[in-house]
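K.L.:
Starting from these lines, generate the structure:
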Amino acid sequence: MKKLIVAASCALAMTMAAGVAQAQDRNLRIAFDVPYEPFEYKDDNGELTGFEVELADAMCEEMNANCDFVIQAWDGMIPGLLARKFDLIMSSMSITPERAERVLFSEPYYNTPGGWFGPEGFDTDVTDMEAMEGKTVGVQRGTTMDTYVTQEMGGVVNIKRYTTAEDMVLDLEGQRLDVVFVDYPVGEQTVLSKDGFKEVAEQVKLGEGVGVAMRKRDADLAEEVNSALRTLKEDGTYDTIMEKYFEYDIKM
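P.N.:
Modelled structure (predicted):
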């Protein structure tokens, strides 16, 4: 009987050790659209950084997971996830009913408004459709800002869609766009940091916030992600990271 107890104890210990090792050795691939400053971009040394990158690092540590970061163009995000090129999208993906039909979202972990930006000489009221007729508006393809401009201004303005925010800002500088409508912190970093540009209208709140996207079958992973993000908010880690990149609260 004693031998049986010892054997059972050893088996239990081995099982528990294997479980811990499996948890620590688990690999997850997280996709980011780069550059999308200040959320994800490469620093002067070519290292991937930004608010969501640092938050993902902390989340992976909390989950005891080894995470690899994958750079993916925005318009290939959901197809790439469904094709198993990566396991999570943590790249400012707003939660919308249309996307929720295809992917499983975590609880929202931040929410920022859309912002209108243009040259200092731009003095048109963007809510006046008669005044905006014929203007050229830049948006990033497939974002909630794209959806908003298409629904509210389609047929009135010329809409130019871009794969990256960086390309959109280059066209704004080159006077090939009248204004851009982009996630406010992105516009703050990429447009307002340049001479001769300003915020041209009030901010617009869109969607239900931003969540981590996963495949529909990964409900257990979603629970882990939600638990880790809640812990990071409760223990102050989230705020520490947020304050490095923003002077205002974006937490949900």
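
K.L.:
all contacts plus neighbour counts: C-alpha atoms, from now on.
P.N.:
OK.

K.L.:
contacting residues for the residue sitting nearest the centre point of the chain?
P.N.:
In the chain, the centroid-proximal residue (C-alpha atoms, centre = their mean) is Ser92; its distance is 1.6 Å. The contact partners of Ser92, by C-alpha atoms under 8 Å, 6 or more residues apart in numbering, come to Phe39, Glu52, Val210, Gly211.

K.L.:
Could you also give me the structure for this next sequence, so I can compare it with the first?
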Amino acid sequence: MNKKIFLILICVFTLVVLCSLMSFAQVRGEDTLDQIVGRGKLLVSTELGNMPWVFQDPKTSEITGFIIELTRMYAKEIGVELEIKTFEWAGVIPALTTGKVDMVAAPLSRTMPRTLKILYCEPYIIAPGAGQALKGKFKDISEINKKGVIITTGAGSNAEIWAKDYCTEATVIPLPSQADCIAAILSGRADVHLVDYIISEKIVQANPSLETIPGYTFMDSFACAIRLDDSFKLWASFNMFMRLIKLDGRYAQLYKKWLGIEWKPNSIEMSL
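P.N.:
Model prediction:
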């Protein structure tokens, strides 16, 4: 085969690939980002009651928190408003997959089973998991894996996966919401609530009879999520936004405001 024929075949192959990609793009239609810009609103689903990530301010009734301020910042960056739709935890992801919202903006753990339904964006926090219980009940987190101990977690969370893998002696009961888990501990229906360390400390501040058990369980990460099939541009745009605010200092300001501590960049956080 001479060089001229080879080059012609390469050109034909390239043309076929480009035509295929164009056809695929036409079949997929508008990206979610185009729809957001067109309507002038970013619609997000969340669940209230997860301080400091998302909650209703008791004084103003405004929905606020770390992830709400983060997504509002992104909405402003692309020139649209933010509209928040609240659901029970079981309805947060279905609201996304059925097209009621564009994005999940909640303390959503990144898990492998969920990747079959949703596309995670870059995580906005990486934090160790912890356990909380009534004061004095446990001296160390290693004590929770015993017969007779009832562990509660958010349904579908990394905490549930970890507890079922590593606390085989205890009984693990996942519940629909964080409020349900806290109520179970306070009423004595459960002994331990597994959650990330930051949330645990906020819950303890609001409930003096509880304490965070010394020791950690696992490393967790929270991220916004979008639909798998029609949101590539939105995914790329939001991830770029996350990278830029980590570089220009806005993420550090958000971190200090809501978590009360300085953000110190590390290779894990910058690469995930």
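
K.L.:
Go through the contacts of Ser92 of structure 1 and flag which are in helices.
P.N.:
Counted as lying in helices by DSSP state H, out of these, are Glu52.

K.L.:
Can you lay out the contacts of Ser92 of structure 1 as TSV showing distance to Leu229 of structure 1 and neighbour count?
P.N.:
Formatted as TSV, those follow (distance: C-alpha to C-alpha, whole Å; neighbours: other C-alpha atoms under 10 Å):
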residue	distance to Leu229 of structure 1	neighbour count
Phe39	16	22
Glu52	12	21
Val210	13	22
Gly211	11	23
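
K.L.:
Closest to Pro79 of structure 1 out of the contacts of Ser92 of structure 1?
P.N.:
When the contacts of Ser92 of structure 1 are compared for distance to Pro79 of structure 1 (C-alpha to C-alpha), Gly211 wins out at 17.0 Å.

K.L.:
Gly211 of structure 1 -> structure 2?
P.N.:
The criterion is TM-score structural alignment: under it, Gly211 of structure 1 has Ala223 as its aligned partner in structure 2.

K.L.:
Distance-wise, check its match relative to Gly91 of structure 2.
P.N.:
17 Å (C-alpha to C-alpha, to the nearest Å).

K.L.:
how many neighbours does the nearest residue to the match of Gly211 of structure 1 once chain neighbours are set aside have?
P.N.:
Spatial nearest neighbour of Ala223 of structure 2, chain neighbours left out: Pro123 (4.1 Å); criterion: C-alpha to C-alpha, 6 or more residues apart in numbering. Neighbour count of Pro123 of structure 2, defined by other C-alpha atoms under 10 Å: 21.

K.L.:
So Pro123 of structure 2 is in contact with Ser221, correct?
P.N.:
Yes. Using C-alpha atoms under 8 Å, Pro123 of structure 2 is in contact with Ser221, at 6.2 Å.

K.L.:
Asn50 of structure 2 -> structure 1?
P.N.:
By TM-score structural alignment, Asn50 of structure 2 lines up with Tyr36.

K.L.:
again with Ala252 of structure 2
P.N.:
Checking TM-score structural alignment: Ala252 of structure 2 goes with Asp239.

K.L.:
Can you mark which positions in the helix or strand hosting that match are buried?
P.N.:
If you go by DSSP states H and E, Asp239 of structure 1 is part of helix 237-245. Judged by neighbour count (16 or more other C-alpha atoms under 10 Å), helix 237-245 of structure 1 contains these buried residues: Tyr238, Asp239, Ile241, Met242.

K.L.:
Distance to Leu48 of structure 1 added to those residues, as JSON lines?
P.N.:
Formatted as JSON lines, the buried residues of helix 237-245 of structure 1 follow (distance: C-alpha to C-alpha, whole Å):
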{"residue": "Tyr238", "distance to Leu48 of structure 1": "18"}
{"residue": "Asp239", "distance to Leu48 of structure 1": "20"}
{"residue": "Ile241", "distance to Leu48 of structure 1": "15"}
{"residue": "Met242", "distance to Leu48 of structure 1": "17"}
